[in-house]
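Asks: Structure of the sequence below:
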Amino acid sequence: MGETSTGPYPLTGRWPLVGRHDELTRFAQVLADPWIQGFVVCGPSGVGRSRLVEECVTAAVDQGYEAVRAAASAPAARIPFGTIAHLLPYDVDPAGPVAGFVSVSKAPAEAARNRLVVLVDDLQLLDPASVVLTRQLMDVGLIFLIGTIRTDGPVTGAMELIRWEDSVRRVDLAELDQDTVEELLRTVLGGPVGRRTLHELFTASGGNVLYLRELVLGALRAGALASEGTLWELATGSPTHTPRLTELINARLACAGGTGRRFLELLALCEPLGPLDVDALPQTLIDLERAGVIRASGDGRRVSLTLAHPLYGKVLRAQTPLIRRRAMLLRQAERIEAHGARRDDDALRIASWRLAATGTADPALLVRGAATARRAGDHARVLALLSTVDTEHHTTGSRLLYGEALMETGQCRQAEAVLAGAYEQASTERERRVATRLRTHNLFWMGARTKEALELNDEALSRVPHGADRELLLIDRATMITMSGRPAEGVRLLDALPREELRAKEVNGWLWATSSKATALALLGRTREAWSLAEAAERAHRAHPRDEQAPPSPAFTYVLPLTHAAAEDGRLALAREIGARGTAGLLTGRAAGQGATWNALSRARVEWLAGRPHAPRS
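Replies: The predicted structure follows:
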């Protein structure tokens, strides 16, 4: 493929430097200080260390400095002066370092009045002779060193000779955050990127610029990333790695060796795992963590091990043979079962592993695992587990779980069929009430079938004369009426409810009512009251965990009413910020369905009020 260009930058050429303004400003300050001898950029592979120092060299040359470049490597490190041999006079004898220093020191002194700028990429790979000579030239003020150090690789003995003192400034680069990735993609592609696409590219790349670049180029070549003129979108289900990216990751994982590789394969299939969940030697885990290919995080006494980057798992899974993969999954499931499977998420883990290995698992285990996945908001996992349960093994509870997951993943018609079946199978009034509420939410919020949803709600109200169940049904009705364009009627219904009593006995019902009333008040222009209620809902939502009563998602609880209140009050920038934060939270939490849909509509309305009719599409 030839050089591709979409926006102002050629995609296969050098990408623009975005999000590093502070580092460039610091370099300019360092270069102007005559007492400072070097500027070193540190960071893991792919964060843009080389790209940043190239920009630094350009800035130095613009100020009249002469510049020379050298790239350290493992082969060159085995030869004295191997990295900087092309910068030395021909008569320098590696065996005579004193005479060599005298000879070398004359060259830059005669070449330029200002200090010579020397760029060395991957300083950690310098041979000792080059380190000593470079340090000497820095100490006498003949050169200014600009270098990079890879922090996720092995530390060499040569690096001990690079002293971190006031004379050398260190900058540590991290991966780009999501906002900076969005800015970079907009600049490179020449237009805005959809929120789902941004989330997928950011999540897959982890903010690593090198990986992001390969993902984008691969998607463009495959036709999976395209724009119809205003917005760039990634096709659903498009691959998240390319041959070039696979090569880069394999090179990164080569440090693991045979034993470490086997553990990485297991982690790719089963992460997160604890040190006691595996039979790897502690030293193996320590070496992998030091090499930066796995991460260890602590939660109380429990330690969780994960791969350091999401793409590592994709590549490892793709390269693990099928028979070996199945054997590893089954062996890990048996290992956890042998230890009693006492953790809250063990049922989910074992069910997922057995299902992935054999395509089947014990129905009761699948249902328990689905319940755990539902509490984590992982509706896709709920579907994956429950779709394999035979009809005769489904209970009312499992059908409710399955129907809700279908609803939350946007499959309205299928959800209605499953939830109607759950209602017919229900043996208690509580099960029928939960089924009715879920059906109502699905019909109204996901199916836009307002008339049917209200009729179903009316029918349920006729069977429930009093009590908390009736109050919840009335809250559902008030919410639907409010969002159907009758906020005043919605407020009247909600004001008639004993909301404080409801809060004491049914927190999630109180949250739903408070959110609904706050939204209605915002639409009526009573923005201060709406803001106060929405803030109260946010505090309560964060203080109380989800239960099994299908509570409102964060978008309904406080994001929507806060967004509406700010927008109706004319604070459009704040409304935009709240909506964007809500979208990020919903995507990160793997939630879709009603929360994500209505949050997107709310954000679109804000952009429309701001006079940006095309912006809502992102």
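Asks: only C-alpha atoms for contact and neighbour calcs from this point on.
Replies: Will do.
Asks: What distance do you get for residue 354 to residue 276?
Replies: Residue 354 sits at a distance of 20 Å from residue 276 (criterion: C-alpha to C-alpha, to the nearest Å).
Asks: More neighbours: those two, which one.
Replies: Counted by other C-alpha atoms under 10 Å, residue 354 and residue 276 do not tie: residue 354 has more neighbours, with 21 against 12.
Asks: And the helix or strand where that one lies, what's buried?
Replies: Assigning secondary structure by DSSP states H and E places residue 354 in helix 346-358. Of the residues in helix 346-358, 346-357 count as buried by neighbour count, 16 or more other C-alpha atoms under 10 Å.
Asks: I'd like the structure of this one too, to check against the first:
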Amino acid sequence: MRHDMGPERCVARDAEQQQALGAVLTKGGTAIVGPLGVGKTALLCAVASRLDAARFDVVWTVATRASRQVPFGAFHGLLGGARERLDEGLAYGALRTELARRSGPRTPVLVVDDVHHLDDRCAALALGLAAEGRARLLVAARSEPAAAVSDAVVALWKDGYVQRLDVAPLGLAGTARLLHVLVDGEVARGTVDLLHRWTGGNPLLLTQLVRHARASGRLAAERGLWWWRGPRTVPPGLAEVFDHELDGLTSAEQDALAAIALGEPLALAAVEAVACDAVEALEERGLVRTADGGGQILVRLGRPLLAAAVHRRLPRLRRRRVAAALLAADDCPAPDPVVRARWQLEADGPVDAALLIRAAEATRGHDPELSCRFARRALRESSAAAVVLARALVESGDGAQARHVLERARVDAPTEAARLRAEVALAGHVCWVERDPAGAAADLTALGARTTSPAARSAVDGVRALVLLGGGRTSAAVEVAEQVLRTTVRGPGVAPARLALSVGHALSGRTRDAVALAEQTAADGNTPCEVGELARIAGCFARVWGGGAGPESGPASGGGTDPDLDQVWGGGAGAALGAPPGSHPASAFLDGLRLWALGDHQEAVVRLREAVLRHSGGTRLLRTEASCRLVGCLAEAGRPDDAERALAAGPPDAVGFVPGHERWARAAVAAARGEVTAATAGLTAAADIARREGCWAVAAEYLTCAAWLAPAGPPAGLVDQLARAAGHIDAPRLLAGAQAALALARGSGTELLEHAVRLDGLGMRAPAWRLAEKAVAALRAHGHRHGDAVILVNRLRDHQGAVAPALRPDALTARELEIASLAASGLADRAISSRLDVSVRTVESHLARVYRKLGVRSRRDLPSALRA
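Replies: As a prediction, the model looks like this:
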């Protein structure tokens, strides 16, 4: 048996193992068919290892290209040294005899790996064994072999001698499971998405890539979470596999492959402008694939990671010549700006500085090294690239060099406008990178005072509004933003002012206004790329509280981002310019916030931990918010020790958009420890901070949390504050939570139940469950309403995966428990009445009370209710 396949290669293949094993046990065997590296050999090993050694004798052989050149080469170990003198008939007899000798009374199982490499004579022997039923066959074959397959091999499954099992690459969930096994730890969701996209879910590529990345430091653990750093690479082992496939290409085919690797997907016309009539041969070899798109034929590489392998083999002069040819193909449809910018760098000729700046902005978040390359080259042509270069340097972790670039740009600025641009960017650097929003606001105020042009002053004030917002001074930020928008119709200050006002609206609870203004900002063609991305963050944030993500949207347990948020995010400039989906650092935070709002604390913790890591470098825009939300989520999940460790590892700093966030996080930890008085004081203090800044939505959230802490319901003063805050907000989720907390003070069971149903409808199942439990206690003597409340509690508890509490000793009387047990066992009412010598009416009345107490509808629900 082969021993070089680790067990991790069969992760997420349980169903395929069962199907293949069943075919071997009950039929003539199975043929596992799939592309290179999908895990066929690992499946062979797994299935063979599960065969009972007392019943089956497993015999292994491997077919190779080289064995095709040797007579009966694949069966060398079974035919011995006399194979050169054997013809097909004698060889078949010798093979059958050897298998019988080895297996004795057991059934022989012939395992042939890479069966597509069998020559015609060996294939005929295997087909003969299958046709006679002398042995079970367990074989693996490539679905897209490079060479023709013997018709005898195809006949194995075509004529039904063995069952064909097609194995596809892993899905996203399977990729996550395999990564978990490979690193023996939790992998960041963004890294799972990235590696799945790079490898196409191919287990061989994934395994080799992860092992190489761990050894080289590309994949490393930080704070218990594995994280990919830097661009993709091709491990030496995979490079050898790809090199074998790329050998023997003509010069034209190599040029065509280089062109596609430099810009896939590429229009067929563009490829043919570089190398005419080469694509067809590459497609026949499986190296490229074509598809219709936008009224033209698009060409892509046919293997995951093949682009990286082609880049690795591509000589500089060929790369330069092919890129120049692609740029010269003016009659071909232009690719996206990032690809065209790459061509300009590779061609080493004249460049379009504006194009390179756009490409640098688009790649800054997910590939800062490439962004720096674009920006450095553009800086040789335009001083405007200095700001973009500084941002790329920040994302790559070199904040000091970024500041030097901005200071140099301020000194060397050729015009007053260029100097102003550098000074504004430098103030932004002080705020977001050096974490000093107060200093940045002071610098911008002084700069605005020195500026005489109204348009220039508007540009300064637009950025100042954002800086004030980042320092937690929401009311001042809104005032400055409104002043800019009152006095300026167009210009560089409009977009940041709109963005600041959108965030201010979201924090104040005006979610509809916030979303509308954010969408207007993002859709404006004059909005800079970075501001457009931030506008989408503001819109998504408002949509979370506004109920834009339904209760069933997004991942239940497999991860990924919410479809509603994806819809907002998908039209972004980053996506349009080649940024991978979910690559923006805010995506993990927004998804974690959504999951937390829906009560899915386990998944929310995963995403928020990733968000904290993603905001540990670069501009760290939402670092404080991500850290505080993670702490609060851990605390609400009943993990105060973990929450305190998270707070110590990533304490909030001076930059924070949500006023009072740190106090809220610390109060959540106190509440998780049962320190109700301290928690309530912390939450009300945080609400006061938010209220002073006009952030009514934030204040309502804090006060709602405080209202839940009071065992006998919130006190009158807290109720008045919460009612006042609720009167300012239109966010459905926040408003529903606040109104439910106000209902706690009134204590009406019917009202509590109605609010629980409303929260459940909004997807807020955790607070709905808690409210429904209080409704149960308040409705004990209210007949069917009590039953409705119990049913809702049971359903929400099951959804949350919680264990039902034990029944109170007096929940059911002895007679009720006896009758309920008999009914649960399947006895009808008349049979129960006969056994207990009571009337049928008595049985029915007892069961009615049992149903009401247990919160079930019929006897079908009794077994699970009684077990609980």
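Asks: Superposing both, give me the TM-score.
Replies: Here the TM-score for the pair of chains, by TM-score structural alignment, normalised by the length of the first structure, is 0.73; 570 aligned residues with a C-alpha RMSD of 5.1 Å.
Asks: Need the contact partners of stretch 43-55 of the first structure.
Replies: 17, 20, 24, 41-42, 119, 121, 146-153, 172-176, 207-211 (C-alpha atoms under 8 Å, 6 or more residues apart in numbering).
Asks: what about residue 492 of the first structure, neighbour count?
Replies: Neighbours of residue 492 of the first structure (other C-alpha under 10 Å): 12.
Asks: List the contacts of it.
Replies: Residue 492 of the first structure neighbours (C-alpha under 8 Å, 6+ apart): none.
Asks: for it, helix, strand, or coil?
Replies: Three-state call for residue 492 of the first structure (DSSP: H, G, I helix; E, B strand; the rest coil): helix.
Asks: how close does it sit to residue 12 of the first structure?
Replies: When distance is defined by C-alpha to C-alpha, residue 492 of the first structure is 60 Å away from residue 12 of the first structure.
Asks: With residue 261 of the first structure instead?
Replies: From residue 261 of the first structure over to residue 12 of the first structure (counting by C-alpha to C-alpha), the distance is 32 Å.
Asks: Residue 304 of the first structure pairs with which position in the second structure?
Replies: Counting by TM-score structural alignment, residue 304 of the first structure lines up with residue 298 in the second structure.
Asks: How about residues contacting the strand or helix carrying its match?
Replies: Using DSSP H and E, residue 298 of the second structure maps to strand 296-301. Identification of contacts with strand 296-301 of the second structure by C-alpha under 8 Å, 6+ apart yields 257, 260-261, 264-268, 287-292, 307.
Asks: out of those residues, who's nearest residue 77 of the second structure?
Replies: Taking C-alpha to C-alpha as the measure, residue 77 of the second structure lies nearest residue 287 of these, at 34.5 Å.
Asks: how about the aligned residue in the first structure for the closest one, what does it touch?
Replies: Structural correspondence for residue 287 of the second structure with respect to the first structure (TM-score structural alignment): residue 293. When contacts are counted by C-alpha under 8 Å, 6+ apart, residue 293 of the first structure touches 253, 307-309.
Asks: Next: residue 441 of the first structure.
Replies: Counting by C-alpha under 8 Å, 6+ apart, residue 441 of the first structure touches residue 453.
Asks: Now do it against residue 562 of the first structure, distance only.
Replies: Distance from residue 441 of the first structure to residue 562 of the first structure, by C-alpha to C-alpha: 21 Å.
Asks: what ranges do the strands span in the first structure?
Replies: 38-43, 67-71, 116-121, 143-150, 168-172, 225-227, 232-234, 294-299, 302-307 (DSSP state E).
Asks: could those be laid out in JSON lines, adding mean neighbour count and distance to residue 319 of the first structure?
Replies: Formatted as JSON lines, those follow (neighbours: other C-alpha atoms under 10 Å; distance: least, C-alpha to C-alpha, whole Å):
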{"stretch": "strand 38-43", "mean neighbour count": "23", "distance to residue 319 of the first structure": "28"}
{"stretch": "strand 67-71", "mean neighbour count": "17", "distance to residue 319 of the first structure": "32"}
{"stretch": "strand 116-121", "mean neighbour count": "24", "distance to residue 319 of the first structure": "31"}
{"stretch": "strand 143-150", "mean neighbour count": "24", "distance to residue 319 of the first structure": "26"}
{"stretch": "strand 168-172", "mean neighbour count": "17", "distance to residue 319 of the first structure": "33"}
{"stretch": "strand 225-227", "mean neighbour count": "17", "distance to residue 319 of the first structure": "25"}
{"stretch": "strand 232-234", "mean neighbour count": "21", "distance to residue 319 of the first structure": "25"}
{"stretch": "strand 294-299", "mean neighbour count": "14", "distance to residue 319 of the first structure": "18"}
{"stretch": "strand 302-307", "mean neighbour count": "17", "distance to residue 319 of the first structure": "16"}
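Asks: coming back round to it: sort out which one of the contacts of residue 293 of the first structure lies nearest residue 325 of the first structure for me.
Replies: Using C-alpha to C-alpha, residue 307 comes nearest to residue 325 of the first structure of the contacts of residue 293 of the first structure, at 17.1 Å.
Asks: one step back: from the buried residues of helix 346-358 of the first structure, pick the one nearest residue 458 of the first structure.
Replies: Using C-alpha to C-alpha, those come closest to residue 458 of the first structure at residue 348, 37.7 Å.
Asks: Tell me how far the counterpart of residue 254 of the first structure in the second structure lies from residue 593 of the second structure.
Replies: Using TM-score structural alignment, the equivalent of residue 254 of the first structure in the second structure is residue 247. Taking C-alpha to C-alpha as the measure, residue 247 of the second structure falls 50 Å from residue 593 of the second structure.
Asks: Looking at those two, which is more packed in?
Replies: Under the criterion of other C-alpha under 10 Å, the comparison of residue 247 of the second structure against residue 593 puts residue 593 first, with 26 against 9.
Asks: Touching, the more buried one and residue 604? I think so.
Replies: Yes: with contacts counted by C-alpha atoms under 8 Å, residue 593 of the second structure reaches residue 604, the gap being 6.9 Å.
Asks: show me the contacts for residue 285 of the second structure.
Replies: Shown in contact with residue 285 of the second structure (C-alpha under 8 Å, 6+ apart): residue 146.
Asks: Which position in the first structure pairs with residue 732 of the second structure?
Replies: Alignment note (TM-score structural alignment): residue 732 of the second structure has no counterpart in the first structure.
Asks: which residues touch the residue most central in space within the first structure?
Replies: Per C-alpha atoms, centre = their mean, the C-alpha nearest to the average position across the first structure is that of residue 203, at 3.6 Å. For residue 203 of the first structure, the contact set (C-alpha under 8 Å, 6+ apart) comprises residue 310.
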